[in-house]
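Enquirer: Below: sequence and its predicted model.
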Amino acid sequence: MRPPHITTLALSSLCLLAACGGGGGGGGSQSARPSADIQFPPQASLTDANTIAVRGTVKKPGKVAELLVAGVPAVSPDSWKTWSANVPLALGSNELKVEMRNVEGNLIGDDESVSVERQDVVLGNCTGLAMGDPGDGNAWWVDADRSRLIEIDLASGARTATTIIQGPFEFSTGIETPGDPVFDGSRNRLYVPDKGRIHAVSVDTGVRTEFCSQMGFNTILNIDYDLGADYLISLERTGFPFFDTEVYRVNTDTGARQQLVAYNSQAGEGIPASRISLSADLGFATLASSSEIHMLVLQDGTMASFGAVPLTAIRDVIYSQADGWISILDGEEGLSRFGWWNQTFEALHPLDEMPSSLTLSVGNAQGEYFATDDALDAVYHIDMASGAANVIARSAMGSGPSLERMTAETEFRGERLAVDESRNCVYSIASDGTRAEFAKDGLIASPRTLLALGDTLYVGCSQGGRVVQLDPNGNQSLLTDGVADLANLRDLASGPDGDKLVALCSSQMVEIDISSGFTRTICAAGDGMGPDFRNAEQVNVHPELRVAYVTSAGAYGSDEGQVHMVILDSGFRVLLAGEDPDLGSFGAGVAVSRPRGLAFQEGTSSLLVAAGEAGGGAMSLYSLDLTSLVRMEMSSATLGQGPLLDVPGSLEREASTGNLFMTGTTEGAQLVIDPISGDRVIASR
């Protein structure tokens, strides 16, 4: 039975959102020129939706009789103080300009416009490119984040998406962590490696079946397909304790596997290969590690070195049957090729345009290549005749460095900032999506979260018990360092009295004194003060009630996460959403899923929660009513339009517009969500 105090505590939280709501503005003269303001979408953004819900306000709207957005009449519930319009979008750039007219039909007032780029398909995370048959001029991109197969026209960059669906008698789980796919033209399907499995996906229908599964705990590192010989080859690594490298031939009719070779690179028996390329006409395959290339004879499994190559960051290798060269993609040196018969190494192109090259494919023409970049999530065409490396397909918004792992963002002195945990950097994001370094390295190590208080930006680091302070110029100083209680720091919030920080770690909450850096544990797993956090993610504090709200993504193997309320003075915890092992399930409505981001919803008795399982377009934004504990969906694959993130990170409400800013951890993207329509756009990526 649910303890009776839980409802009382939830009801008391009504004050939370009332305190966060905005007060009514005073009256003013209506004789001045009206001025329109677009609140959603932001100044520059990217979407793949056919239409977009545009929302805005008008200052001094007294003479406004009609308002149009890109020629579409808007509607208003309050004589044009606020307005909205559903505007169709054409492929490419769309200028959404607001025009106001008086009763005579004359243009009046100060207008505003924003720019929205519409792409036919917004690309998900790059895992590689499967080239179609020679001469067809197409390739396929597997978007496991949204369960889609994307066909790309290599000449125009045009894209079409097909939803990946289960076969009629297929009961295996869907694609989770795809690797570099390959195309089988005789069967018109892709083979997609996925941890220890290989999926077959029809490029015509999107139907997926599990083609084969390895035995034991092998991880499939890379596969290749030879059309002439009609078989797959699979490069795999065994699990603990041996970590052997194994190569298998896979029958494309039955999925049966035949081991060709097994060796232990740690014992000096071969290289720790991560890539494989077939040259079946000559009877061998090319194996590549980060710095070495070996030949594997398919008939008897013998291996030999091709010779030394002056590279240390090899990402991919391709054997070209047309000219006999081995083409090499290196993360530092770019594109090169190696002639194994004469031991000739030749640098071809530095690929400075690509910060994080991933896979390489050979085109039909001499000296033509296609490469993917997993930081930019882009496909490039490389023409050695001209020396040009041009983007074919990319879903970017704004210029500047790409964020590899964007875990949080916030507003600091009127500027939006984001943190990249992988690159030890805080970036500024301009209104047009342009990114620039604000502070990098130095004291910043594994930065996870940001908190802006006045003229100080606090950077919480996930490792080392460290919180770094930044001034408006990006100068760094330490608040804490080496504090054991701050291990696995996830988020920071301002304490209720303004002189302390509330630090959320994966399983506990800690108070940090701003003046001294001293810490005090508020609550911790196993303290008997309520349900424990399970992989806590984000915290928000209500100062008047002296409570904090916490999202937990859930423990490994659990079905869902949780949302908690914590009384800061006592550390007592109350479950608001999710499953408690002793007290049962709390709340009702849409799935709790994996809660990560958390924000207050203005003028209501609800919290806003960003959640989602990785993969499959499962991202959602829902409201959690604190009186009834009912969860209602606000934006998802079926509600609202626009791109979905794979794994949502932080969630923050912008006070001036009401828009919700969400970070896309793996995409390095800033997503902006309209809280009214649920429409979504990418503001920076």
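Expert: Okay, I see it.
Enquirer: Could you use CA atoms for every contact and neighbour count after this?
Expert: Noted.
Enquirer: tell me the contacts of residue 673?
Expert: Counting by CA atoms under 8 Å, 6 or more residues apart in numbering, residue 673 touches 659, 660, 661, 662, 679, 680, 681.
Enquirer: so what's it closest to, chain neighbours aside?
Expert: residue 680 (4.6 Å; CA to CA, 6 or more residues apart in numbering).
Enquirer: Could you report the neighbour count for the one you found?
Expert: The criterion is other CA atoms under 10 Å. On that basis, residue 680 has 31 neighbouring residues.
Enquirer: And it, how far from residue 229?
Expert: 47 Å (CA to CA, to the nearest Å).
Enquirer: Run a quick neighbour tally on the nearest residue to residue 496 once chain neighbours are set aside.
Expert: In this structure, residue 496 finds its nearest non-sequential neighbour in residue 543, 3.9 Å apart by CA to CA, 6+ apart. Number of residues near residue 543 (other CA under 10 Å) recorded here: 16.
Enquirer: which residues touch residue 543?
Expert: By CA under 8 Å, 6+ apart, residue 543 lies in contact with 495, 496, 497.
Enquirer: Next, the contact list for the second one, please.
Expert: By that I understand residue 496. 541, 542, 543, 544, 546.
Enquirer: which stretch of helix or strand covers the spatially most distant residue from the centre of the chain?
Expert: Of all residues in the chain, residue 104 has its C-alpha farthest from the mean position, at 49.3 Å, by CA atoms, centre = their mean. Under the criterion DSSP states H and E, no helix or strand holds residue 104.
Enquirer: where's it relative to residue 59, distance?
Expert: 20 Å.
Enquirer: what does residue 675 give?
Expert: To residue 59, residue 675 is 21 Å away according to CA to CA.
Enquirer: For the stretch 1-150 of the chain, which segments are assigned as strands?
Expert: For the stretch 1-150 of the chain, the strands defined by DSSP state E, counting those that start in this stretch cover 35-40, 44-47, 51-59, 66-69, 72-73, 82-88, 92-101, 107-108, 113-118, 130-131, 138-143, 148-153.
Enquirer: Next: the stretch 551-685 of the chain.
Expert: Using DSSP E, counting those that start in this stretch, strands in the stretch 551-685 of the chain cover 562-567, 573-580, 584-586, 588-589, 595-600, 606-611, 620-625, 630-635, 648-653, 660-664, 669-673, 680-684.
Enquirer: Closest one of the contacts of residue 543 to residue 126?
Expert: Closest approach between these and residue 126, by CA to CA: residue 495, at 40.0 Å.
Enquirer: Setting the sequence-adjacent residues aside, check what's closest to the closest one.
Expert: Using CA to CA, 6+ apart, the closest residue to residue 495 is residue 501 (5.0 Å).
Enquirer: Help me confirm that that neighbour comes into contact with residue 479.
Expert: No: assessed by CA atoms under 8 Å, residue 501 is found out of contact with residue 479, at 10.7 Å.
Enquirer: dropping in the other structure now:
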Amino acid sequence: MTDANTIAVRGTVESPGKVAHLMVRGVPAATTDGWKTWSATVPLVLGSNELEVLMLDAAGDFIGDDESVSVERQDVVLGNCTGLAMGAAFSEEAYWLDADHKRVIHIDLLTGARWALDIQEPVVGQWLPSLTNPGEPVYDSFRGRMYVPDGGFIHTINVWTGALTTFPGRGLGETVLDIDYLESSQGDPADDMLVALESRAVFNGLGSDQLLEIVKVDLTTGDSEVLRTWNRTVAPGKGIDATRISLEHDGNYVDVASTDAVWWLELSTGKQGAFDKVTLSDISDISRSMEAGWISILDRSAGIFDVDINNSKMTKLYSFDDADSPLSSGFTLSPGRNEFEYIVTDEVQDAVYSVETDIDTVSLIASSAMGSGPSLAFMWDETEFQGLHLASDVRDCIYSIASDGTRTEFAKGEHLIVPTGMVALGDTLYVGCGMGGRVVMVDPNGNQSLWVDQDPDLMELMDLALAPGGGKLIALTQPGSLIEIDISTGFTQVIARTGDGMGPDFVGAVNLAVTELANQDQVAFVSSKADGSDEGLILAVHIDDGPDGMGFRYIIAGEDGFGGSMGAGAPILSPRGLSFEEDTTSLLVSAAKPGAGTMSFYRLDLLTLQRTELGWANPGQGPLPDQTVSLRREAATGNLHMTAFLEGALYVVDPISGDRVIASR
């Protein structure tokens, strides 16, 4: 799947002697070596594109077997779901905030068509914060802008220009949990309301109290007025640990919800009480209903409910337990275009659905899913094992991914606790876990056995690699250690650890690649951050007893553009995934600051330490993830496979053209 209007297609011909012409979907291919290898740039139309490869001889006759692959082109690939803002009343438009890629995506609710608008953040150096970790936005149709909660601030984003501004924050220790907006029932914009549910820590001399506050925000100045406060530390029985807020139709009452309770609060008097007939345990959102006198509740597990605000009676409108419901994890809820419709976002599938409660029907409006099967939530590593393409999901599962993107569970639960790094060796898959200090062995049928458990040196394992020679595994752990694991015994040995004096310390380490250099030194390359800063680094760590000693390490690339013991070139910003090229003299690096809106790839020459940024960050060449974890070069094709953590997606990158497609999501 891609959002590019062309795609580069490459291939090889085993017996090219008779080939005179080669066509890809009617486009002539080019060759420089007599059709041993070939390439073509093929235009794509919206929807499905069948890329059929045909070979012809000099007489124009078809030869060989036809091959084809299907590529879906979308107008805009949706980013990670943070919620949806509904457009003006009775309109057919909604706004998807793609914070990872710094875009507002306009979605036509009738057709599912969408187009993207880049967010224009303040100039670097100004005090105003950027979009970092937003919550669910709301839309102000009179002013043409969204309001977006983000940490301690509320942003405004003009949905037609993309201009971002930020209301003043209220100080340290404050977090905006949720917001809601209500247009004046009299049509006077001066009476429109924006309220926020905020959490604030207040020090009391012995510690801190947690305050939950309902705040009214001035739509012109952004100034805040605290309407109501309750202290969750001093009076835990007064109110609830709310995370969601909704204004009722008259603007005199607000409703707040935790995961298992909903309370009402009268703003003028401070009176409050529980909707005591609400008996749910997995509430993710609340909203005023289309009809006055009712509020609506979205429970992730159970479905959609209406509650009568006068008697607290709860009525089920739609059940997620229905066998025909495609919703796997409802996230946000908005009233739809009539009293029976609700718009639900799904944060696992990154999708928008229309739920018509009167006819018990769910319709997909927009998504960027690729392939069928269980949804990938938080992908970490991927590898090839016994002819299978496997990917680890930190929700305790390893998936097998077919060539068409179809996903099936290969191994799940049991011994797997936050599976991260994987190494395939013969008929055994070694899986490192981010919790429990364990490594699990999995056979070709998905059967698990616990190999290493509760090892204190492996408690936060990030990645695994096979050492040269094949007799040992190298584990990368937090906050900054390399651990050797003997495959025959399971015994562990510390190679390098923060504070051991053997070189620069590394923290926040994510990925490693291991090789043997020409001088037979065994080295692990680690993507990391500098100790005490957010500067991105790549370090070389000696993992054998060479002349410099085990654990000796030095920087070979840094974020300053000239960081490292020698060499220069493009700065590698926040390196993540690492993979060797066809030989081991160059290291490929995927890099991006989370939420920066772009990512890129680099080539690091290990002989000269010269760093070159490859031109793959052009958004016209297909979708880009925001934050990758692993990067692996496929030997057969040279293509690069990378995992997108938040999007739950597997990307494939052509190393020559830089074109990118989503292989599974």
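Expert: That came through, no problem. Remember, predicted model here, so these are calculated numbers, not experimental data.
Enquirer: Do you know the score for how well these two fit?
Expert: For this chain pair, the superposition-based TM-score is 0.93 by TM-score structural alignment, normalised by the length of the second structure; 638 aligned residues with a CA RMSD of 1.9 Å.
Enquirer: returning to that earlier point: count residues in the vicinity of the residue nearest to residue 495 of the first structure, would you?
Expert: Counted with other CA under 10 Å, residues neighbouring residue 501 of the first structure total 21.
Enquirer: Which position in the second structure pairs with it?
Expert: Using TM-score structural alignment as the criterion, residue 501 of the first structure maps onto residue 473 of the second structure.
Enquirer: for residue 257 of the first structure, same thing?
Expert: Checking TM-score structural alignment: residue 257 of the first structure goes with residue 224.
Enquirer: Then residue 665 of the first structure?
Expert: Per TM-score structural alignment, residue 665 of the first structure is aligned with residue 645.
Enquirer: Compute the distance between the counterpart of residue 88 of the second structure in the first structure and residue 156 of the first structure, please.
Expert: Alignment note (TM-score structural alignment): residue 88 of the second structure maps to residue 133 of the first structure. From residue 133 of the first structure across to residue 156 of the first structure, the span is 17 Å (CA to CA).
Enquirer: Of these two, which one has the most company?
Expert: Using other CA under 10 Å, the more surrounded residue of residue 133 of the first structure and residue 156 is residue 133, with 16 against 11.
Enquirer: which ones are touching that one?
Expert: 183, 185.
Enquirer: residues near residue 239 of the second structure, how many?
Expert: By other CA under 10 Å, the residues close to residue 239 of the second structure number 23.
Enquirer: Need the counterpart of it in the first structure.
Expert: The alignment partner of residue 239 of the second structure in the first structure, by TM-score structural alignment, is residue 270.
Enquirer: So that match is in contact with residue 261, correct?
Expert: No: Residue 270 of the first structure lies out of contact with residue 261 (CA under 8 Å); the separation is 10.7 Å.
Enquirer: Helix, strand or coil: sort out whatever residue of the first structure lines up with residue 167 of the second structure for me.
Expert: By TM-score structural alignment, residue 167 of the second structure lines up with residue 211 in the first structure. Of the three states, residue 211 of the first structure takes strand according to DSSP: H, G, I helix; E, B strand; the rest coil.
Enquirer: How is the equivalent of residue 371 of the second structure over in the first structure assigned, secondary-structure-wise?
Expert: With TM-score structural alignment as the matching criterion, the partner of residue 371 of the second structure in the first structure is residue 398. Here residue 398 of the first structure is recorded as coil under three-state DSSP.
Enquirer: follow-up on the earlier one: measure the residue nearest to residue 673 of the first structure to residue 264 of the first structure for me?
Expert: 49 Å.
Enquirer: just residue 75 of the first structure next, same as before
Expert: 69 Å.
Enquirer: cool, residue 191 of the first structure as well?
Expert: Separation of residue 191 of the first structure from residue 264 of the first structure (CA to CA) stands at 27 Å.
Enquirer: what's the closest non-adjacent residue to the match of residue 257 of the first structure?
Expert: In space, and not counting its chain neighbours, residue 224 of the second structure is closest to residue 217: 4.6 Å by CA to CA, 6+ apart.
Enquirer: looking at it, residue 537 of the first structure is touching residue 549, isn't it?
Expert: No: between residue 537 of the first structure and residue 549 there is no contact under CA under 8 Å: 10.7 Å.
Enquirer: between those two, who's got more neighbours?
Expert: residue 537 (26 against 22).
Enquirer: counterpart of that one in the second structure?
Expert: Checking with TM-score structural alignment, residue 537 of the first structure has residue 510 as its match.
Enquirer: The host helix or strand of its match to strand 575-580, inter-axis angle?
Expert: For residue 510 of the second structure, the element it lies in under DSSP H and E is strand 506-516. If you take axes from the mean of the first three to the mean of the last three CA atoms, to 10 degrees, strand 506-516 of the second structure sits at 10 degrees to strand 575-580.
Enquirer: Report the mean deviation for strand 506-516 of the second structure after fitting onto the first structure.
Expert: Compared with the first structure after fitting, strand 506-516 of the second structure has a mean deviation of 1.9 Å; criterion: mean CA distance after the TM-score superposition for the first structure.
Enquirer: what residue of the first structure takes the place of residue 590 of the second structure?
Expert: For residue 590 of the second structure, the residue aligned by TM-score structural alignment is residue 610.
Enquirer: so who does the alignment partner in the first structure of residue 486 of the second structure touch?
Expert: The equivalent of residue 486 of the second structure in the first structure is residue 513 (alignment by TM-score structural alignment). Counting by CA under 8 Å, 6+ apart, residue 513 of the first structure touches 499, 500, 501, 519.
Enquirer: ok, of these, which come out buried?
Expert: 500, 501, 519 (16 or more other CA atoms under 10 Å).
Enquirer: In JSON lines: those, plus distance to residue 66 of the first structure and secondary structure.
Expert: Output for those, formatted as JSON lines (distance: CA to CA, whole Å; DSSP: H, G, I helix; E, B strand; the rest coil):
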{"residue": "500", "distance to residue 66 of the first structure": "50", "secondary structure": "strand"}
{"residue": "501", "distance to residue 66 of the first structure": "49", "secondary structure": "strand"}
{"residue": "519", "distance to residue 66 of the first structure": "58", "secondary structure": "strand"}
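Enquirer: Any chance of a markdown table for those, columns distance to residue 563 of the first structure?
Expert: Output for those, formatted as a markdown table (distance: CA to CA, whole Å):
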| residue | distance to residue 563 of the first structure |
| --- | --- |
| 500 | 23 |
| 501 | 20 |
| 519 | 24 |
